[in-house]
Structure formats: C-alpha cells, structure tokens
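In: I would like the atomic coordinates for the input below:
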Amino acid sequence: MNLPNKLTVLRIIMVPFFVFFMLTDAGGAANKWIALVIFCVASLTDMLDGKIARARGLVTNFGKFMDPLADKLLVCSAMICLIPLGKLTAWFVIVIIAREFIISGFRLVASDNGIVIAASYWGKFKTVSQMFMVIVMIMDLGGVFDVIGTVLMWAALILTIVSLIDYIAKNVEVLTQGGM
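Out: The predicted structure follows:
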C-alpha cells in the first residue's frame, strides 16, 4: 500500500476518535479542541494524499474510490455530531448525506461497468467548504464566526447540489448503459 492510500486509511481510522471526543465528556472542556485537532489533521490528510499521489504518479483505483469515501465518512460524521449541539439542523445534514449516497451508488454502478469516477473539482470545492464549515462550527467562537459559519453552511449546501448535478451530467452514460 502506497503512502497516499495509507493517509486515506489513516483518515478513516481517525473518524471514531473524532466522534468520541465530539460526543462524550471524556476530555472535559478540552473535548471540542481535541476533536477539532483530530478533524483538522484528518482534513489535511485529504489534501496531502492527493498531492502526493499526483506528484509521484501513485494514483490508484483504490485511492480514487476510497479517498472520496473517507472524506464522506469524516465530514458526514462531523455534521451528524453538530446536530445535537444545535449547530446544524437535521434536514441540512440529510440533504448532504443523500447526495453522498447518490454519488456513492453512482460510483458503484460505474465500477460494475469498469469505469472509475474520480472526484470532480465541484466535489472537491464541496468537500473543502464543508470542512471549513465544520471547523468554524466546532470552534464555536461566536460573533462574526457565527456569520462565517452560516455563510459556509449555505455555500456547502449549494456546492453539494451543484456537484451532484455536475457528476450526473458528466457521467449520465453510466446510468444509461450496461445493466440499468
């Protein structure tokens, strides 16, 4: 397993630790900061694995499939954790997760047809906006940061919908060919 794929697996392994610190009082007042550090480190592995894979020619089908899945697991887990804290509403998170299920299903259909669909730029923008939104909301600094969090929330929602439309438009033949 190459380094970028190891970073992807590391990101997946970090998710339960992040959730633990978001949803328990094990670390006391430090919990949110521990969770924030874990989330930021995990988010940075997303940037690093792609850069390393492209720079060193280490792009693999495993990476193309698991990297977006690891991102979804990290970000969706974070958003679910933000619901009981009153930072996000359930409908918002359901829309985001529904998009993720649709794209994952889309990728599975493509995979059955021998096609690997890599992340698009819209999908990457969506993920980055969601990650920044989660970071701002976990920090919970109030004031202008609440406004920034709200702006990032709406940007993330818009980019989620735009990226869904983009994936379908660019890959509609996956749905119209072979087995469908």
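
In: From now on I want contacts and neighbour counts done on CA atoms only, so please keep to that.
Out: Noted.

In: Mind listing what's buried along the helix or strand Phe101 falls within?
Out: Using DSSP states H and E, Phe101 falls within helix 90-112. By 16 or more other C-alpha atoms under 10 Å, the buried positions in helix 90-112 come out as 92-93, 96-97, 99-100, 103-104, 106-110.

In: next up, for comparison:
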Amino acid sequence: MNLPNKLTIFRMILIPFFVVFMKVPVGGGEIHRYIALVVFVVASLTDSLDGYIARRDNLVTDFGKFMDPLADKLLVCAAMICLIDTDQLPSWVVIVIISREFIISGFRLIAADNGIVIAASKWGKLKTICQMVMIILLLVNLGGDVAHVLEQVLIYLALALTVISLIDYLCKNKQVMSSQK
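Out: Predicted coordinates:
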C-alpha cells in the first residue's frame, strides 16, 4: 500500500477520535472541543497531502480515487452532524449536504460496477475545501457579529457548492446510467 493510500486510511481512523472529543468533555471548559479541532485540522491536511503525493509521485490508484473522496465525506459528515448539536449548523443544511454525498456515492458504485472509476471533479474538491474551512471556523467559534456573518456566508457557500458539484457531477457522468450492465 502506497503512502497516499495510508494517509487516506489514517484520515478515516481519525474520525472516531474527532467525534469522541466533540461529544465527550475532557478536563474543564472547552478543551475537548479544541482537541477535536486539532484532530479535524490534521485529518483535513492529510486530504491535501495524499493527493499532492499521489500526483507528484504518480501513485494514483483506483483505491485512492474511490477511498479518498469517501474518507472526505465521512470526516465532513461526522463533523457537521456533531455541529448540529451545538446549534451552529442547521440540520436541514446537513441533510442536503449528506444527501448529495449519498447520491454521488451511489453513482460511483454504479460506475464501479460497470468498470468505470470516477475521480473527484474540481467542483467537488472546491466543495470539500469550503466545507472543511467552514467546519474549522465553526469549531474555533470566535463569537461576535463579524465571525457570525462569516460563518453564515461559509455555510451557504458550502451549500451552494454542494448543489453545483452535484449537478456538474451528474451532467459529466450521465453515461454511467446508460451503460449499466
């Protein structure tokens, strides 16, 4: 197994740790939330790192094309679900975003069944970056009016990019539905 794929698996392993630190108070105050923030940032950075290394060293694999976006989805969805409980993220936004992820995952499974591996698009990557930045800002929880406006802008930008990337993905890969076995 190559290094980019190991980084993808490492990102997936970090998800339960993130959730535990988000949900289980450790020590006094909000320390558990800051530990969760560090875990999320480290996991997010592995996303950029594994893709960079895979392209630089020509280590792109079908495993990576499939599992890297899945690891991103798991990380982002876990974080957004945790942020519903803190009242920082509306549940309907999370439902729309997770619905997109299920649609795309199902689409990828159909494609894989037909021998087609579909890598993430630029819109999908931009969506993921925006979602990760949004989550980091929400986890930092700066408070104040300016931070609140910025958080809201990022929430709705992430939502818009989610819908745009879904439409782009379906339009560019409509042949998958017509080429079913």
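
In: May I have the TM-score of the superposed chains?
Out: The TM-score (TM-score structural alignment, normalised by the length of the first structure) is 0.98; 179 aligned residues with a C-alpha RMSD of 0.7 Å.

In: picking that back up, how about the helix or strand following the helix holding Phe101 of the first structure, which residues of the second structure does it hit?
Out: For helix 90-112 of the first structure, the following helix or strand on the C-terminal side (DSSP H and E) is helix 121-139. Under the alignment (TM-score structural alignment), helix 121-139 of the first structure falls on residues 122-140 in the second structure.

In: tilt between the lengthiest helix in the first structure and helix 121-139?
Out: Determined from DSSP state H, the single longest helix within the first structure is helix 144-170. For helix 144-170 of the first structure against helix 121-139, the angle between stretch directions is 160 degrees (axes from the mean of the first three to the mean of the last three C-alpha atoms, to 10 degrees).

In: what stretch of the second structure lies opposite the helix or strand following helix 144-170 of the first structure in the alignment?
Out: Counting by DSSP H and E, the next helix or strand C-terminal to helix 144-170 of the first structure is helix 172-176. Mapped onto the second structure using TM-score structural alignment, helix 172-176 of the first structure spans residues 174-178.

In: Just the residues contacting the matching stretch, thanks.
Out: 107, 110-111, 114, 116 (C-alpha atoms under 8 Å, 6 or more residues apart in numbering).

In: rerun that using 7 Å as the cut-off
Out: Ala111 (C-alpha atoms under 7 Å, 6 or more residues apart in numbering).

In: which residues sit in contact with Lys72 of the first structure?
Out: Glu100.

In: Mean deviation, the helix or strand that contains it versus the second structure?
Out: Lys72 of the first structure belongs to helix 61-82 when elements are defined using DSSP H and E. Aligned to the second structure and superposed, helix 61-82 of the first structure gives a mean residue distance of 0.2 Å (mean C-alpha distance after the TM-score superposition for the first structure).

In: Could you list the buried residues of that helix?
Out: Neighbour-count burial for helix 61-82 of the first structure [16+ other C-alpha under 10 Å]: 63-82.

In: Quick check: which element contains Phe17 of the second structure?
Out: Using DSSP H and E, Phe17 of the second structure sits in helix 3-23.

In: average gap between that helix and the first structure?
Out: Following the fit onto the first structure, the mean deviation recorded for helix 3-23 of the second structure is 0.3 Å by mean C-alpha distance after the TM-score superposition for the first structure.
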